[in-house]
Each structure stands twice: as C-alpha cells, then as structure tokens.
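Colleague: requesting a structural model of the entry that follows:
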Amino acid sequence: MTDITVPTLGESVTEATVGQWLKSAGDSVEKDEVIVELETDKVSVEVPAPEAGVLSEIIAEEGATVEIGALLAKLSEGGAEGSAPAAKEEAPKSDDAPAASDASGETVEVTVPAMGESVAEGTLSSWMKQPGDAVSKDETLVEIETDKVAVEVPSPIDGVLTEIVVSEGETVEIGTLIARISAGDGAAATPTPTPAPAASAPAPTSSSSAPSGDAPVSPAVRRIASENNIDPSKIPGTGKDGRATKGDALAYLEKKPMEKTASAPAPSATPRATGPREERVKMTRLRQTIARRLKEAQDTAAMLTTFNDVDMTNIMSMRKEYKDNFEKRHGVKLGFMSFFVKAVVNALQEVPAVNAEIDGTDIIYKNFYDIGVAVGTEKGLVVPVVRDCDALSLAGIEGAISDLGKKARDGQLSMQDLQGGTFTISNGGVYGSMMSTPILNPPQSGVLGMHRIEQRPVAINGEVVIRPMMYLALSYDHRIVDGKEAVTFLVRVKEALENPERMLLGV
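Modeller: Below is the predicted model:
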C-alpha cells in the first residue's frame, strides 16, 4: 500500500484545496498518471501516481483544504496489470475491428496526456498517422493544440494504428481516449474506420448550472475574482456541491460581458454568411489566447508608450569586427539581440519598477531577470523566456535565443519555456517595422519594441552626418511605472547600446 500525499507546492505556499479527482476509488492507474488536481492561490498542481496500481481509497474529498504532506489517497500495488484482461474483453468484436487476442499482440489505448499546469483541455489539431499505418515507439501520432502550446502525442509502442477514436477539430480533455494501437508488425490487416465526431469522449456535464453561491471558494478562484473585480459567488460551479473551480473562473472571465467596452459592437448571435470570395477558418486555440490576453492587457493596465532612438554605429562596428571569431569560438552567431538583452538588464537593475508586477494592492519586485523574447511563428506570436540573463554572457544569450527560436518554429516549446518572464523584448524590425507601440505581456509591467535600422541624417557636434538609427518604444503600465522611471529606463538602454564597451565592462 502506497500513500499519496500533498507535495511541496512552492515557496510560501503551505496549503491547497483539492480541486478535482481525475480517478475514482477502484480505478487502475499507471505510474506518473495524474490522479488529482490541487489548487493554491498561485497555481494549480497536478499530483501523479508514484507507481502503477489501483486507487484503493480517497482520503481528501474535493473541496477539502489540505496542508503540505497531508494524506490524499492510498494506492495498492499490482492492480493495473490485473485489469488488463478485462480491457481486452471489452474491445470491439465487429468484423472490421482487429481482435485483441491477435497473435501480433495486445491493443494499447492512446489517451490525452497531461499538458501542463492549469491546462485541462485542448483541440485535436491534426493526425500524422491514419488507421492501418505502422508506427514506431515515440513517433508522433497526433498534435493537440492548447491555449498555450501545441503538444505532440507520441506512440507508446511499436505497432499499427488500428483505430482513431477522436476526429480532427474535436475538443478533448486530459485522459480522453483518442486512438488504439495493436502491438506487433501485422496487427491490423483491416483497420477500424475513423468514427464520426460523436464517438469522442463526451465532456463532463456540470453538476450545477447555478452559481457557486455559499459553496467554499478555493484560493485560485478567489485570486482570479480579486484580480478581475468580480464576485466569486456569481461564477457557475461545476465542482463538487456546485463549487467553482479554477477552470470555471477562467471560463466565466471569457464569457463575462466587458462593461469597459460597451461601445464595441456586440458579437453576432449567429455567424454571418460568407461571400463567394471569402473563406471562414476557425481560430486556433493559440490565436484565441493571443487575442484574449492582448485585449486583457489593454483593459486592465494603464498602458502608455514612450519613444527614443539609438545610434547603432558602435554596435554594428563591434559586431562586424568580431562576428567571425565569435562564431568560431562559441558556435553561435553574434546578433543584435544579445546586446539589447544586456542593455535591458542593466536598465532594469537601475529602474526596478519596470521589472515588477502588481498583485492586488501589492507590488512584487523581482530580483531576477528572465527576459521574454517574442518570436513570430506560423501559428502566432509566442514569447519564450531566457532565464537569468544577468548571469549569462553574450554567447549564452545568443545560444538560448537560437534554441528557443528553433523550438518555437518547430512547435516544440514546453510550458516551462513560456512561463515566468519578467520583461519582454519584441523585434518588429525583422519584418521592416519603423515604429510601433507594443502591447504588454501581463502580468509584466514593461515591453521594449525594437525596429528596423535605417540610415538617417543626425546632428553630431554641430554637423549633419548619416548614421544607422533605430527607434525604440517602451510600453509600460503607468499604474506602477511613473513617466520619469520609464524615460530613465529607455535612456539607460540607449546609453548602453551607444557605448557597448562601457556596458560590457560595467563602468
């Protein structure tokens, strides 16, 4: 018998609320399979099974408040293997379906994996394999899009894809059965046809369509309600006894009418008809999230932009002189972005408000410098984060940016790659932008926009000369950053870039 307890939940977090049990007593579980979700006032934490077995007893019910180390459930060993024959007996026995007892091996079910903190569902984007195709272990079968990243689901075994249970475009939750694979080489001489969308696992129905009322409010729901000035009792709850979960709160925010934008045209109740030269394409989850977060930033922050320009002569000369030796020594190309990251870190150290965030009525100052670098991909804009930039060399920064950019373009970014940035840099200059006003990436308080370098006449020592100039734009949250601080920050960035030797020498 194995005890499942509340894990360490992060610095300063001492308790949590049991949000949702994904397994019931008597269910078989696999090692590392998520069995329960805990909600804190900061994050949602998924608790996996430490080993394969049967969930024999649930100690802490949904809605209960538990402390670190508290007993959640008990897991008995050896049950998972014993349940396998029963699963085989329930396999389809139609003439079109392969027999589970085929000599080539057993049928293995493919389910939606855990996709990261607070991600409960996704949209099945595209199948890379079709029924009847041979697959290798760890070969990608299907891609699932969430509101944060695209997740590739690999094959757990070598075999043949015998059945696709969920069609493209369907919404799936963690643990939903999406396909079946027969182990071995000749497992599926006659694959099962792809079913109609109705065959996908139904979404769980709400246990209560009414608001959560007097039901206990979890810390996560309380925080979301406080940050968005909403009454938590008005959030319809789907949890036990009508309790609102974190997912309920986020869904309520998306559906909540925007009083601040009452002048905006109301969305049509039914989609309008498309014309003969129009095409209607459903927005991806990533694009929907980008749209929602950018609009939230405009609605919640007192956003203002200040501008300056920078003479790129010295950086361009330094880069031209040393780029070949730099690449030979470090294995990465010397670009402009590493200089900008270093300049930003220097400015953030002098003006800490730009590196802070608002949490309710408090300001959280961050004494670390994790810089988000906006990357444009075919699916939309993502902002992977380069960690501890104050401790990295130019080569370390260039290498990290190169690796993250490749992962972004290949759709390989993880949740960890996208979370926790303290400041963002967006380079519109690569697309030819001369000037723009970038939008904040909440909860950050500042974002720096880079633009194209162009030859312009400037006055130096009483003479007009032609210099490579770039406009810089700092958008900031005026609730926390004063105008003087914003201008000072941008001036420090300009000074560091125009005198890179002083910046790198720390003088």
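Colleague: going by C-alpha atoms from here, please, whenever you check contacts or count neighbours.
Modeller: OK.
Colleague: packing partners of the helix or strand containing residue 322?
Modeller: If you go by DSSP states H and E, residue 322 is part of helix 313-330. Packing partners of helix 313-330 (3 or more Cα pairs under 8 Å, 6 or more residues apart in numbering; DSSP states H and E): helix 483-498.
Colleague: run through who's touching the helix it packs on.
Modeller: Applying Cα atoms under 8 Å, 6 or more residues apart in numbering, the external contacts of helix 483-498 come out as 306-315, 339-340, 343-344, 346-348, 350-351, 353-354, 472, 474, 476, 502-503.
Colleague: any of those buried? List them.
Modeller: 307, 310-312, 315, 339-340, 343-344, 346-348, 351, 353-354, 472, 474, 476, 503 (16 or more other Cα atoms under 10 Å).
Colleague: in strands only, show me the residues you listed.
Modeller: Secondary structure from DSSP state E places 307, 310-311, 472, 474, 476 of the buried ones among the contacts of helix 483-498 in strands.
Colleague: can you put those in CSV and add distance to residue 44?
Modeller: Output for those, formatted as CSV (distance: Cα to Cα, whole Å):
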residue, distance to residue 44
307, 39
310, 43
311, 46
472, 37
474, 32
476, 29
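Colleague: how far does stretch 396-413 sit from its chain's centre?
Modeller: In terms of Cα atoms, centre = their mean, to the nearest Å, the centre of stretch 396-413 is set 15 Å apart from its chain centre.
Colleague: what about the strands in the stretch 301-450 of the chain?
Modeller: Here the stretch 301-450 of the chain has its strands, by DSSP state E, counting those that start in this stretch, at 303-311, 357-359, 362-364, 371-373, 375-377, 380-382, 385-386, 423-427, 446-450.
Colleague: pipe those into JSON lines and attach distance to residue 205 per row.
Modeller: Formatted as JSON lines, these follow (distance: least, Cα to Cα, whole Å):
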{"stretch": "strand 303-311", "distance to residue 205": "40"}
{"stretch": "strand 357-359", "distance to residue 205": "34"}
{"stretch": "strand 362-364", "distance to residue 205": "38"}
{"stretch": "strand 371-373", "distance to residue 205": "38"}
{"stretch": "strand 375-377", "distance to residue 205": "36"}
{"stretch": "strand 380-382", "distance to residue 205": "32"}
{"stretch": "strand 385-386", "distance to residue 205": "37"}
{"stretch": "strand 423-427", "distance to residue 205": "40"}
{"stretch": "strand 446-450", "distance to residue 205": "41"}
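Colleague: structure for this one too, so we can compare:
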Amino acid sequence: MSIEVRVPTLGESVTEATVATWFKKPGDKVAVDEMLCELETDKVTVEVPSPTAGTLGEIVAAEGETVGVDALLATLTEGEGAAAAPASEAAPAPAAPAAAPQSSGGKDTEDAPSAKKLMAENNVSPADVKGSGKDGRIMKEDVLNAINAPKAAAPAPAAAPRAPVAADQASREERVKMTRLRQTIAKRLKDSQNTAAMLTTYNEVDMTEVMALRNEYKDLFFKKHGVKLGFMSFFTKACIHALKEVPEVNAEIDGTDIVYKNYVNMGIAAGTPTGLVVPVIMDADQMSFAEIEKAIAEKGARARDGKLSMTEMQGGSFTISNGGVYGSLMSSPILNPPQSGILGMHKIQDRPMAINGQVVIRPMMYLALSYDHRIVDGKGAVTFLVRVKEALEDPRRLLMDL
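Modeller: Below is the predicted model:
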C-alpha cells in the first residue's frame, strides 16, 4: 500500500518551506516516526517523521525546493520489505508538488502565492514572466528567472550593481544562498528600521553589587535549584521592575491604538549557528530568579539545537540582547517589532570611576535602550534605563519593590 508523505502544518502565518535535507534515500527502509527529511521555514526547522513503517519510494520534492503546506514530499510503501518505487523518474518535475498545496478553490491558472509575493517585492509584472506551471501558472522559479535574465530593464533600486571581479578573485569566492531564517532576519530588521521611529538612549551601570551577590550565593543557588545563577536573571528582574513604572516601553502600536501589556513576556535574544533567534519567556514577571534562570538555560539550549517551536518565539512584549558575551563594549540594538523596547547589555570592563571624590576601579557595563519614539517619550526611556541601573547597583531595591 502506497502512503503519501506531505508537508505538515508549519505554524501561524507560515505558508511555505524549503526542503533542507533528506535523511533517507529511495529504497531505504524506515520505521514509524523515523525522521525522513528536514524543512526550513523563515522561523524554525521542522522535521518530518515517517507516518508508518515501510520503504521510501519516490522523493517528489528534492533538497532546495520550495514547498507549501500539505504539498507532497514523497511516497512510502507500507510494510517491511516492500519494494522501493523508482528513485529518479519524477525528480525533474518541480511544478507538480509546488502547485498541489495551492488548491484553494481558485482557477488552475492562479499564480503561486510565493511567485505573487516575489513579483510584488521586485515590481515585476506577470506579463513579463513566462509561467512553467500547469496551464501557464507562474511559479517562484519563473519569477527568479525573469528577474535574473533581462538586464536591459531598469536596474533594481534596492542595491547598487555588483562591481566586476577579476577572474583570479572570482575563483576564490563562494556564493551561498541565504537560508530562510537569514532572509527573515534581514527583512524584519530592515522593516523595523523603516517602520518604527527608533531612538537609543545610553547609561552605564556599576556591576559591583550584583557580582558580589552572585559570588556569595552562586554555590547555594546551584545546590538548591540545580541551575547556575547568572546575570540574566538580575537583568530580567530589573527590566520587569522598570517596566511597571514605564508601561509604554512594554506596549505596542496597533493601528491608531496603543496596546498596554499587563504582563511581561520577556524575549531573550540568542545567537545560534544559523542566525539570531528570540525565544520568549512567558509571564516572566511571575517567576522567581531560579525559574527565570531555568527557562533561559532551557530555551538557550533548544535554540542552539534548532529545536525551538513557533510558539516559543511568539508573543514577546520586551527583549533583552546580550552582546557582551561576544565582547561588545557598546551597540545600538534594533527593535524586535511590534515591541517598543529592547535592552542591550554589553561587556563588563574595569574602569576608573570617581566615587565620593576618590578614583576607584569598578566593573562597569554600558547599557543601551532602543525604543519606539512614536509611543515612548525621551523622559520615559531615560527613566526606564535609570530604574534598571538603580536596581542593579542596589539589588535590594528589587526585594523592596523600590
């Protein structure tokens, strides 16, 4: 019995993915729930398990191909020892699987959604594109061919043409297609700059008290809670404390409305081998230091392993980005839309400071708050950063809610 392997539901607002890797070849025997392939979306990677035990037959969607939700990926012959279907006969037919998921009740000649989006982004008219799909349907590859082929048209305004490269230099270059995650990161960051009235304010914090408190209790903390006491829980608590006083930093714009959040879903930016992701700790304002540290450790590990789900990166109301772990001394973080604020942490560095008329060496950190000036005024932004500074320089204020 032949079983179809199709693209699973990819998550909210995600309509297509790229086939990243096939773990099996046609003719390979597979067990129930054994991973067949990995799909890469613009947010996370999704593994596709085998729905039954049997033998992998025809692979319909090859690596690198774009597929939509419910598109046919492969066929599977049920039952152990079943013969494999022909491996490569249908390989050069990308039009069929790409068209299959788009059956939304429209005409057969309706262009693929990915093609429509690409034409809109590049100001390409459908009349200038020759469709290779069923009944002349325009596919994504057709649009890419139309964009790359005719050079007589006006050049795209988005970027200047690439300068000619000498032959000896060209042989030493490597051209790699951007992953979907990297494309999404680039688009979202640029959209953030184009949409929000972004401004950054700076301050510095003396980390003496936090470091002393951490050194004093880190062993007991680990012994009781089974997780290391880091700086992120202090910064998370300090930001939660400041957000209560300056709620507009924890708000977002929705049309002509301002939506104030009576909760804090804290996004913690994390660097991974494939790019920057921001897992969200839901209701962080209801958590203890230990719960925050455990959540950060667990989310960070899942992010590095590429195991974060869609829901784990949605719903954030404020974000913390720690460039200090990479040695950054100062930076201006970019907002994570639709959020209105992001705190940038940086490297702790010993610097001479004037304290009570005396020059002393203190472990100092620069703080940066980028905010959306459309709803956060300068006074609110500065007040927020000062409250974070005060809470970190005297952590007892967090206990007293001062």
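Colleague: TM-score them against each other, please.
Modeller: In this superposition the chains share a TM-score of 0.84, using TM-score structural alignment, normalised by the length of structure 2; 366 aligned residues with a Cα RMSD of 3.0 Å.
Colleague: re earlier: which one of the ones in strands among the buried ones among the contacts of helix 483-498 of structure 1 is nearest residue 149 of structure 1?
Modeller: residue 476 (26.1 Å; Cα to Cα).
Colleague: state the distance from the spatially most central residue of structure 2 to residue 309 of structure 2.
Modeller: Note on structure 2: the residue nearest the mean C-alpha position is residue 277, at 3.7 Å, using Cα atoms, centre = their mean. Per Cα to Cα, to the nearest Å, residue 277 of structure 2 is found 11 Å from residue 309 of structure 2.
Colleague: now do residue 275 of structure 2
Modeller: Residue 275 of structure 2 sits 15 Å away from residue 309 of structure 2, going by Cα to Cα.
Colleague: go on, residue 43 of structure 2?
Modeller: 9 Å.
Colleague: which residues are common contacts for the two?
Modeller: Common contact partners of residue 43 of structure 2 and residue 309 (Cα under 8 Å, 6+ apart): none.
Colleague: quick one: which of these two has more around it?
Modeller: More neighbours surround residue 43 than the other of residue 43 of structure 2 and residue 309, with 21 against 17 (other Cα atoms under 10 Å).
Colleague: and the alignment partner in structure 1 of the more buried one, how far from residue 114 of structure 1?
Modeller: Residue pairing (TM-score structural alignment): residue 43 of structure 2 is matched to residue 148 of structure 1. In this view, residue 148 of structure 1 and residue 114 of structure 1 are 13 Å apart by Cα to Cα.
Colleague: next up, the contacts around residue 370 of structure 1.
Modeller: Here residue 370 of structure 1 is in contact with 385-389, 420-423 (criterion: Cα under 8 Å, 6+ apart).
Colleague: and residue 124 of structure 2, by the same measure?
Modeller: 143, 147.
Colleague: map residue 203 of structure 1 across to structure 2 for me.
Modeller: Using TM-score structural alignment, residue 203 of structure 1 pairs with residue 98 in structure 2.
Colleague: nearest spatial neighbour of that match, skipping sequence neighbours?
Modeller: residue 67 (5.6 Å; Cα to Cα, 6 or more residues apart in numbering).
Colleague: did I read that right, the one you found in a strand?
Modeller: Yes. Under DSSP: H, G, I helix; E, B strand; the rest coil, residue 67 of structure 2 sits within a strand.
Colleague: how many residues are close by the equivalent of it over in structure 1?
Modeller: Here residue 67 of structure 2 is matched to residue 172 in structure 1, going by TM-score structural alignment. By other Cα under 10 Å, the residues close to residue 172 of structure 1 number 24.
Colleague: could you do residue 142 of structure 1 as well?
Modeller: Around residue 142 of structure 1 there are 21 other residues, counting by other Cα under 10 Å.
Colleague: also residue 260 of structure 2?
Modeller: The local packing of residue 260 of structure 2 (other Cα under 10 Å) involves 14 other residues.
Colleague: distance of it relative to residue 243 of structure 2?
Modeller: Note on residue 260 of structure 2: its distance to residue 243 of structure 2, by Cα to Cα, is 11 Å.
Colleague: quick revisit: quick one: the match of residue 203 of structure 1 is in a helix?
Modeller: Yes. Assessed with three-state DSSP, residue 98 of structure 2 lies in a helix.
Colleague: how about the strands in the stretch 101-250 of structure 1?
Modeller: Under DSSP E, counting those that start in this stretch, the stretch 101-250 of structure 1 gives strands at 107-111, 121-127, 134-135, 140-145, 150-154, 159-164, 171-173, 177-183.
Colleague: residue 225 of structure 1: which of the ones you listed is closest?
Modeller: Closest to residue 225 of structure 1 of the strands of the stretch 101-250 of structure 1 is strand 121-127 (Cα to Cα; 21.7 Å).
Colleague: which bit of structure 2 covers that closest one?
Modeller: Mapped onto structure 2 using TM-score structural alignment, strand 121-127 of structure 1 spans residues 16-22.
Colleague: would you state the helices of structure 1 in chain order?
Modeller: With helices called from DSSP state H, structure 1 shows them at 79-82, 84-89, 219-227, 246-255, 285-300, 313-330, 337-350, 394-409, 415-418, 483-498, 500-505.
Colleague: what helices or strands is the fourth one leaning on?
Modeller: Right, the one you point to is helix 246-255 of structure 1. Of the remaining helices and strands, those touching helix 246-255 of structure 1 by 3+ Cα pairs under 8 Å, 6+ apart are helix 219-227.
Colleague: ok, for residue 389 of structure 1, nearest residue in space, not its chain neighbours?
Modeller: residue 369 (5.7 Å).
Colleague: for the alignment partner in structure 2 of the one you found, give me its contacts.
Modeller: Taking TM-score structural alignment, the alignment pairs residue 369 of structure 1 with residue 264 from structure 2. By Cα under 8 Å, 6+ apart, residue 264 of structure 2 lies in contact with 240, 250, 282-285, 316-318.
Colleague: turn those residues into a markdown table, columns for distance to residue 342 of structure 2 and neighbour count.
Modeller: Listed next are the contacts of residue 264 of structure 2 as a markdown table, based on distance: Cα to Cα, whole Å; neighbours: other Cα atoms under 10 Å:
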| residue | distance to residue 342 of structure 2 | neighbour count |
| --- | --- | --- |
| 240 | 12 | 24 |
| 250 | 10 | 28 |
| 282 | 16 | 20 |
| 283 | 17 | 14 |
| 284 | 15 | 21 |
| 285 | 16 | 20 |
| 316 | 11 | 23 |
| 317 | 9 | 28 |
| 318 | 6 | 27 |
